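In: build me a structure from this.
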Amino acid sequence: MPERTTPDQYSTWVGLIYVFNLIVGTGALTLPAAFNRAGWALGLCVILILAFISFVTVTFVIETMASANAILTWQRIQDRKKVSGESGLSHSDSEDTPLVSPVANSPDRASTSCRYYMINEKIEMGEMASIFFNKLGTTLFYICLAVYLYGDLSIYGAAIGKSMADVACTYQPANLTCNDTIPDDVLCWEGSTVNRLVAYRIFLTIFIIALGPFVFFNVQKTKYLQVMTSMMRWMAFAIMITYAARTLIISGPQNSPPAVNILASSIAANGFGGMHSLKTVVQGQSMSVHILPALQDNFMYLIVDDSTKEAAVVDPVNSTLVASTVEENKFNLTKILTTHHHWDHAGGNESMSKKFKDIQIYGGDNRVEAVNKIVAHGDSFNIGSLKVQCLGTPCHTTGHICYLVSGEDDDPPSVFTGDTLFAGGCGRFFEGTAAQMCRALGDVLGSLPDKTKVFCGHEYTCQNLKFGLSVEPSNENIKNKLEWATTQRKNQAPTVPSTIEDEKKTNPFMRVHEASIMEHTATTDPVDTMASLRKEKDNF
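Out: This next block holds a predicted model:
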């Protein structure tokens, strides 16, 4: 098609830029993470399908615009005929009737009829809807468009506000290297009273104000905005590719991504009823623990005294699943044990308090949602005949509490460690130091009986063990456990519980006093070793 430019028409190159922005959105920048989770082969297949769908969509839009141009051209010709009294084209709706019949010696009709489908005019989507649809169809079109635009703007508003806050907020808690998991109540700038949530709201307001002219004042000439957007996206792609290439050249390939991972965790899978792991029951002599998966990789635990059926739940972020499990088994749920205040652990407390009246909600500080029982290290209480001892483990958060639950003497105790101790790893030092984590893992949890069962807050085992193997390549205990954990995850089975004995053999963060770990980190003090390991793990 030859390029035709008029003062009221965008050029072909601007059209290509517009189409590029339609197909390649900011979501494409998340492709590396998606490939990593889904597997390179599955990710490639999905992206090819999406590319084909995008092609079909753009082709449909172009054909619709061409058809609208042709109809308007035909209508104008008919109007001219009526004014001039010219006879001719039938008004038949038959498909055999040509849209525009050729007339000999007419310069306007010297070419074939396909020239009427050239996109010579800009036609708004609303006008095209009125051309193709009746009144009901046009109304439905506007409703669909409003819903789409509202959702699109909501996503962009949230993403842009969050990104700007992450870039602008320079204060980070000690030993933290990742923006994604900094709590909203952390200060944005050191010495200021503005926290990250307030900063997000400020940037969201700025975004809405900047968007105002395009929404309320009919600003349509966005040629330079489209060009700038394309340049920014290309720059983002270039930086991402350059950084990835640099990492590959300097550090070499890291791990071996699977070809296909159908069980990859995702918001879609977990948000609409899917679970990252199967529900499991661990049965002891006097107590049972129901392992309940939640969110992308969280665990909730329903602790039951078998003799009385009294129960307590640890970190019930999914109150619906907890309530249904309690109802199905006729348990008497009396307590909530919250390890720390982060949303993915305490976010279901308020909902639980409405479902279960007079329930006691335990936590280490007032930041825990709906807490009504503040506990500290050494405090104790009962779940039926089971004894619960509170273990203060500040570091991940200052108020982090682990719960040690004991039954009969011959029944090994169980400890619920939240985000302090994971199978093969430990939590980030959001509000603490390496020395605090050394005390939590070595002096507090490390002093528990070796047979103590460890129920942690997240399904991180395989990744943690891969890191452990990079620290101690010759550790056979890690190799064996990683092989077992990989099989468990392929079967969608959880890798909890672990044991204190097992962690002392396979968890580098509980082995900071070992010569092999110190040699790896080039340190001689366990606290320095802990700090070095955590920094290395943050970038693993």
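
In: hey, let's count contacts and neighbours off CA atoms from now on
Out: Will do.

In: roughly how far out does stretch 370-384 sit from the chain middle?
Out: Put simply, stretch 370-384 sits 33 Å off its chain's centre (Cα atoms, centre = their mean, to the nearest Å).

In: my read is T417 is in a strand, agree?
Out: Yes - counting by DSSP: H, G, I helix; E, B strand; the rest coil, T417 is part of a strand.

In: hmm, K162 is touching Y200, no?
Out: Yes - if you go by Cα atoms under 8 Å, K162 and Y200 touch, sitting 5.7 Å apart.

In: the more surrounded of these two?
Out: Y200 (24 against 20; other Cα atoms under 10 Å).

In: isn't the more buried one right up against A168?
Out: No - in this structure Y200 lies outside contact range of A168 using Cα under 8 Å: 9.7 Å.

In: number of residues surrounding F299?
Out: 28.

In: residue contacts, it?
Out: Residues near F299 by Cα atoms under 8 Å, 6 or more residues apart in numbering: 291-293, 315, 456-459.

In: and this one, please, so the two structures can be compared:
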Amino acid sequence: MLRVESVSALNDNYIWIVSGDGDQSRVLVVDPGEAQPVNEWLNKHGATISALLLTHHHPDHTAAAVELAGTGRTPIYGPGAEGIRGVNHPLHGGEQITLDGFPGIDVIPVPGHTKGHVAYYVDGCLFSGDALFAGGCGRLFEGSAEQMHESLQRLATLPDSTLLYCGHEYTVKNLEFAHRVEPDNQQIAKRLEQMRALRGKSQPTLPSSLGEEKQSNPFLRTHEASVVESAERWAGGKLTTKTEVFATLRHWKDRG
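Out: The predicted structure is shown next:
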């Protein structure tokens, strides 16, 4: 079993530090937007970095990668098409990364938020960056609604037990929107109450499970009649495809 710990950074980012079973001396660092909290964690645990995993090019996920890699040969994995400084192992999706002391890491292409966005799946853990969030999904900055919908459906094929580690603490706001979409969904209402309680204690809401997301994340529920009907009411007309439902939900959320 992997051990995954969160490091809070910037405004609401999470940097994920991943160690192998019982061994915290060598770690993976996912989406380091800031160096100081990572270095503090490394010093506290006497650990060194085996590799850095970047999901996409936005600075709040990449800014500290080169500094953390230092002058050695620390691998920096990231989307090859996004021109990220320091990436020496470019990825396109479909690869499997092999590193000593860790299970194989599957690289999943998830364009939409950015054109080259990738996610990492290892030992039942999904590091989704800004593609899939707890209760929501990323904005469409570079890709299309069709791309993002396909990306999320690709992630939805993973086991329900998959633990979701995304890039931001957005869960409460996402679930508030989900509750507007499905006001009669008791799973959403219960989860929203639980997540508000956690945030009230300044505790993280992550990880969630993919099974939870399928029950309460509207962007994974574009096939559900209750979601379709709600999206059609907001759009003021018939929506004939799941992609149209997804695009409507994304526009709705973007407009607040």
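
In: hmm, which two among the contacts of F299 of structure 1 are most spread apart?
Out: The distance between the two most remote of these (Cα to Cα) is 14.3 Å, for D315 and E459.

In: more neighbours: the two, which one.
Out: D315 (31 against 21).

In: aligned partner of that one in structure 2?
Out: Using TM-score structural alignment, the equivalent of D315 of structure 1 in structure 2 is D31.

In: and N21 of structure 1, by the same measure?
Out: Counting by TM-score structural alignment, N21 of structure 1 has no partner.

In: apart from its neighbours in sequence, what residue is nearest N21 of structure 1?
Out: S230 (6.6 Å; Cα to Cα, 6 or more residues apart in numbering).

In: in a helix, that neighbour, correct?
Out: Yes - counting by three-state DSSP, S230 of structure 1 is found in a helix.

In: so what's it up against?
Out: So S230 of structure 1 contacts 17, 20-21 (Cα under 8 Å, 6+ apart).

In: which among those count as buried?
Out: Neighbour-count burial (16 or more other Cα atoms under 10 Å) is assigned, among the contacts of S230 of structure 1, to 17, 21.

In: and the contacts of S230 of structure 1 as CSV, adding distance to H341 of structure 1?
Out: As requested, the contacts of S230 of structure 1 are exported to CSV (distance: Cα to Cα, whole Å):
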residue, distance to H341 of structure 1
I17, 46
F20, 44
N21, 41
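
In: so which of the contacts of S230 of structure 1 comes closest to S84 of structure 1?
Out: Nearest to S84 of structure 1 among the contacts of S230 of structure 1, counting by Cα to Cα, is I17 at 42.3 Å.

In: spatially nearest residue to the residue in structure 2 that T499 of structure 1 lines up against, not counting backbone neighbours?
Out: When structure 2 is aligned by TM-score structural alignment, T499 of structure 1 is paired with S209. Nearest non-adjacent residue to S209 of structure 2, counting by Cα to Cα, 6+ apart: L163, 4.5 Å away.

In: for the one you found, the count of nearby residues, please.
Out: By other Cα under 10 Å, 21 other residues sit near L163 of structure 2.

In: aligned partner of it in structure 1?
Out: Matched across to structure 1, L163 of structure 2 falls on K453, judged by TM-score structural alignment.

In: what about A131 of structure 2, how many neighbours?
Out: So A131 of structure 2, with other Cα under 10 Å, has 28 neighbours.

In: report the contact partners of the aligned residue in structure 1 for it.
Out: Correspondence of A131 of structure 2 to structure 1, assessed by TM-score structural alignment: T420. Contacts here follow Cα under 8 Å, 6+ apart; on that basis T420 of structure 1 touches 393, 395-396, 400, 402, 426-427, 437, 440-441.

In: the strands in the stretch 151-300 of structure 1, which residues?
Out: Secondary structure of the stretch 151-300 of structure 1 (DSSP state E, counting those that start in this stretch): strands at 280-283, 287-294, 298-305.

In: and if you look at structure 2?
Out: Ranges of strands in structure 2, per DSSP state E, are 3-9, 13-20, 23-30, 48-53, 76-79, 89-91, 96-97, 105-109, 118-122, 125-129, 132-133, 136-137, 163-166, 208-209.

In: and the longest helix for structure 2?
Out: Counting by DSSP state H, the longest helix found in structure 2 is helix 186-200.

In: structure 1: matching residues for that one?
Out: Taking TM-score structural alignment, helix 186-200 of structure 2 hits residues 476-490 over in structure 1.

In: isn't the match of L163 of structure 2 right up against S498?
Out: Yes - using Cα under 8 Å, K453 of structure 1 is in contact with S498, at 5.7 Å.

In: number of nearby residues for S202 of structure 2?
Out: S202 of structure 2 has 9 nearby residues by other Cα under 10 Å.

In: next one: it from H89 of structure 2, what distance?
Out: According to Cα to Cα, to the nearest Å, S202 of structure 2 and H89 of structure 2 sit 36 Å apart.
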